[in-house]
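Enquirer: Here you go, sequence then predicted model.
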Amino acid sequence: MRGILNIIWLLFGGLWLALGYVLAGIICCLLIVTIPFGIASFRIAGYALWPFGRTVVDRGPVGAFSTLGNIIWLVFAGIWIAIGHVVTAIPMFVSIIGIPLGIANLKMIPVSLMPLGKEIVPSDYYIAGMRR
């Protein structure tokens, strides 16, 4: 079922969403100082490309630089990206087939708001308690 949902997701917005995150990652990496944001964008792009069967978890306590980086990200990009996820999730909820897609879109909001200190892992490992 996850494979079918991932293919439907990919066709109805996941590819464009992932490309947007990749473009943001490239721009962030070009600016040198924002390379951590670029790496986070690439990580989110992979999640946006194939979200079903994976989940976002905290890596553990984050340092002062990650906290500061998350605040900067939240102000300049995170809020706008989260609004975009909400706005695109609303039409997905209109059809029965789109409900899981809308839920997946809403699941991306926490990582898009504060990406530093997060890790994307397979859902099976997280549920079984096999976190690295």
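Expert: Arrived safely, thanks for sending.

Enquirer: use CA for all of it now, contacts and neighbours both
Expert: Fine.

Enquirer: Remind me what the helix or strand where Val111 lies packs against, helices and strands.
Expert: Here Val111, judged by DSSP states H and E, is contained in helix 109-113. Contacts defined by 3 or more C-alpha pairs under 8 Å, 6 or more residues apart in numbering; DSSP states H and E place helix 109-113 against helix 79-92.

Enquirer: which parts of the helix it packs on are buried?
Expert: Residues of helix 79-92 classed as buried by neighbour count (16 or more other C-alpha atoms under 10 Å): 79, 81-82, 85-86, 88-89, 92.

Enquirer: And the helix holding Val111, how far out from the chain middle?
Expert: Mean-position distance between helix 109-113 and its chain equals 6 Å (C-alpha atoms, centre = their mean, to the nearest Å).

Enquirer: got another, please set it beside the one above:
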Amino acid sequence: MRIILNLIWLVLSGFWLALGYVVTGIICCILVITIPWGLAAFRIANYALWPFGRTVVDRPGAGAPSLIGNVIWIVVAGIWLALGHLVSGALLCVTIIGIPLGIANFKMVPVSLMPLGKEIVSEV
């Protein structure tokens, strides 16, 4: 079932969402000072391609630099990304077929709001 949901997600929204995060990651890596956010954007892009069967957890040992970076990210882009995921998730939940896709979009809210100090792992 996860494979079917991931394929539907990939076709309907995952590819474009991941592409947006990859472009953002490339831009952040070109601007040298924003490389940590670029790497986080690549991590989110990977998650956006295949979200079913994976989850986001806090990375042990992520300390004050991650906290400071997340505060900057929230102010610059995190709020808008989280709102975008909330709105698109709510719109996807309008149809019965879209409910799992909407839930996957809701799962992306925390990592798009605060991406530093997170890991994407397989669900057990």
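Expert: Received the coordinates, thanks. All values derive from a computational prediction rather than experimental measurement.

Enquirer: sorry, back to before: so how much does the helix holding Val111 of structure 1 differ from structure 2 once superposed?
Expert: Between helix 109-113 of structure 1 and its aligned stretch in structure 2, the superposed structures give an average distance of 0.5 Å (mean C-alpha distance after the TM-score superposition for structure 1).

Enquirer: can you tell me what part of structure 2 that helix aligns to?
Expert: Counting by TM-score structural alignment, helix 109-113 of structure 1 falls onto residues 109-113 of structure 2.

Enquirer: Tell me which residues of that stretch come out buried.
Expert: 109-113.

Enquirer: Kindly report the same for stretch 6-17 of structure 2.
Expert: Applying 16+ other C-alpha under 10 Å to stretch 6-17 of structure 2 flags 6, 9-10, 14-15, 17 as buried.

Enquirer: Tell me how far the nearest residue in space to Ile35 of structure 1 that is not next to it in sequence lies from Phe42 of structure 1.
Expert: Nearest residue to Ile35 of structure 1, sequence neighbours excluded (C-alpha to C-alpha, 6 or more residues apart in numbering): Cys29, at 4.5 Å. Note on Cys29 of structure 1: its distance to Phe42 of structure 1, by C-alpha to C-alpha, to the nearest Å, is 10 Å.

Enquirer: In terms of neighbours, single out the busier of those two.
Expert: Phe42 (21 against 17; other C-alpha atoms under 10 Å).

Enquirer: pretty sure the more buried one is touching Gly25, no?
Expert: Yes: under the criterion of C-alpha atoms under 8 Å, Phe42 of structure 1 makes contact with Gly25 at 5.7 Å.

Enquirer: how about Thr55 of structure 2, secondary structure?
Expert: Three-state call for Thr55 of structure 2 (DSSP: H, G, I helix; E, B strand; the rest coil): strand.

Enquirer: Ok, the one 5 residues further on next?
Expert: For Pro60 of structure 2, the reduced secondary structure class is coil; criterion used: three-state DSSP.

Enquirer: Need the nearest residue in space to it, chain neighbours excluded.
Expert: Gly117 (7.8 Å).
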